[in-house]
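> Below are the sequence and a predicted model; questions follow.
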Amino acid sequence: MDLLRVTTIGFTKSSAAHFFGRLRAAGVRRVMDVRLHNTSQLAGFAKADDLAWFLKSLGGIDYVHEPLLAPTADILDAFKKRKGDWRLYERQFLDLMQSRRIETTLAPDAFDGTCLLCSEATPHHCHRRLVVDYLNAKWHGRLAVEHL
């Protein structure tokens, strides 16, 4: 069983040059956007349609939005807007992934060469880390994960 190379990245606190440079240097072939809202004006260069164009033009990288891997608005708002507790957010999001059965809905091979994108600058308190950790547990450690 070969390991599947997966990366994660956030776009906040990053210039476009640094963001796209990290993706190219890591050999990313596809960005999987795991944000619930990917069209916000506040996203700058990471707004969905613009991001897809930049990725393809600057690095030949494909783009896909995968809302199945995003938290619900209720879970996200409780944490972000109402300054909720990370442990509660984590538990709710893990329960959501389990109820969605993402490990059976998505194929492990689809993640090879893929980078999960969210807005958070670091993976520590971001659901993209929870997604790869959850899938890695369900897929018996098949994902070799690097947080860019």
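It's in. Numbering: from 1, shown residues only.
> going forward, measure contacts and count neighbours with C-alpha atoms only.
Fine.
> any idea which helix is longest in the chain?
helix 86-100 (DSSP state H).
> show me what contacts the spatially most central residue of the chain?
For the chain, the residue nearest the mean C-alpha position is residue 116 (3.0 Å; C-alpha atoms, centre = their mean). Contact analysis of residue 116 by C-alpha atoms under 8 Å, 6 or more residues apart in numbering lists 6-9, 31-34, 128.
> and here's the other structure:
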Amino acid sequence: MKIRVATIGFTQSSAEHFFGRIRESGVGKVVDVRLHNTSQLAGFAKADDLAYFLRALCDVDYVHEPLLAPTEEIMSDFRKKKNDWRVFRERFLGLMAERQIEKKLKPALFNGSCLLCAEAKPHHCHRQFVCDYLNDKWGGTLEVKHL
């Protein structure tokens, strides 16, 4: 059985374009995979505002899942070391293995959901690594679409 999951980033997007993509995708829930979801820099994507807008504009639920976020230390080291993406990937994959996210989270959480992070493009965001890791652990059951 395939589990359909989408991913989306909110930077470099207007609120109209962001919520339009969510609405058109048909997802039923947004799973926020950011460590910090209340930053003033997040604009319309601050946790409480985002949950409200998703319900009001898209009839979509909102869940924050920090278990799927890198630690502050991993993020800080990534920035200090001039954004070495390979090192970040290895450390984050190791963190997910250590956390055993494939055992703590059920595939049902992801079915019909959309993983949210800040980065505009999935190939430069940890949400792609979450999907890759879980697909490996769950036998390729995730069918991923980037919005």
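Structure's in. What do you need? The shown structure was predicted, so the numbers you read here are calculated from the model rather than taken from an experiment.
> tell me the SS of the residue nearest to the centre of structure 1?
Here residue 116 of structure 1 is strand, with the state taken from DSSP: H, G, I helix; E, B strand; the rest coil.
> Now do the buried residues in stretch 105-122 of structure 1.
108, 111-120, 122 (16 or more other C-alpha atoms under 10 Å).
> Closest one of those to residue 89 of structure 1?
The closest of those to residue 89 of structure 1 turns out to be residue 120 (C-alpha to C-alpha; 14.7 Å).
> so that closest one makes contact with residue 14?
No: using C-alpha atoms under 8 Å, residue 120 of structure 1 makes no contact with residue 14, being 10.3 Å away.
> From the structure, what's the count of residues near residue 54 of structure 1?
Neighbourhood size, residue 54 of structure 1 [other C-alpha atoms under 10 Å]: 19.
> packing partners for the helix or strand where residue 52 of structure 1 lies?
Residue 52 of structure 1 is part of helix 48-59 when elements are defined by DSSP states H and E. Counting contacts by 3 or more C-alpha pairs under 8 Å, 6 or more residues apart in numbering; DSSP states H and E, helix 48-59 of structure 1 packs against helix 16-25, strand 62-65.
> how about the ones you listed in TSV, adding mean neighbour count?
What follows is the helices and strands packed on helix 48-59 of structure 1, written out as TSV (neighbours: other C-alpha atoms under 10 Å):
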stretch	mean neighbour count
helix 16-25	15
strand 62-65	18
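> how about the ones you listed, which one is nearest residue 144 of structure 1?
Judged by C-alpha to C-alpha, the one of the helices and strands packed on helix 48-59 of structure 1 that comes nearest to residue 144 of structure 1 is helix 16-25, at 15.9 Å.
> next helix or strand past the longest helix of structure 1?
Next in sequence after helix 86-100 of structure 1, counting helices and strands by DSSP H and E, comes helix 102-105.
> superposed on structure 2, where does the one helix or strand residue 133 of structure 1 maps to end up, distance-wise?
Using DSSP H and E, residue 133 of structure 1 sits within helix 127-138. For helix 127-138 of structure 1, the mean deviation from structure 2 after alignment is 0.4 Å (mean C-alpha distance after the TM-score superposition for structure 1).
> Quick check: neighbours shared by residue 120 and residue 14 of structure 1?
If you check residue 120 of structure 1 and residue 14 against C-alpha under 8 Å, 6+ apart, no residue is contacted by both.
> angle of the lengthiest strand in structure 2 against strand 113-117?
Secondary structure of structure 2 per DSSP state E: the longest strand is strand 3-9. For strand 3-9 of structure 2 against strand 113-117, the angle by axes from the mean of the first three to the mean of the last three C-alpha atoms, to 10 degrees is 30 degrees.
> what about strand 3-9 of structure 2, how far off from structure 1?
Once fitted to structure 1, strand 3-9 of structure 2 is off its aligned match by 0.3 Å on average (mean C-alpha distance after the TM-score superposition for structure 1).
> Check the offset of that strand from the chain's centre.
Here strand 3-9 of structure 2 is found 8 Å from its chain centre; the criterion is C-alpha atoms, centre = their mean, to the nearest Å.
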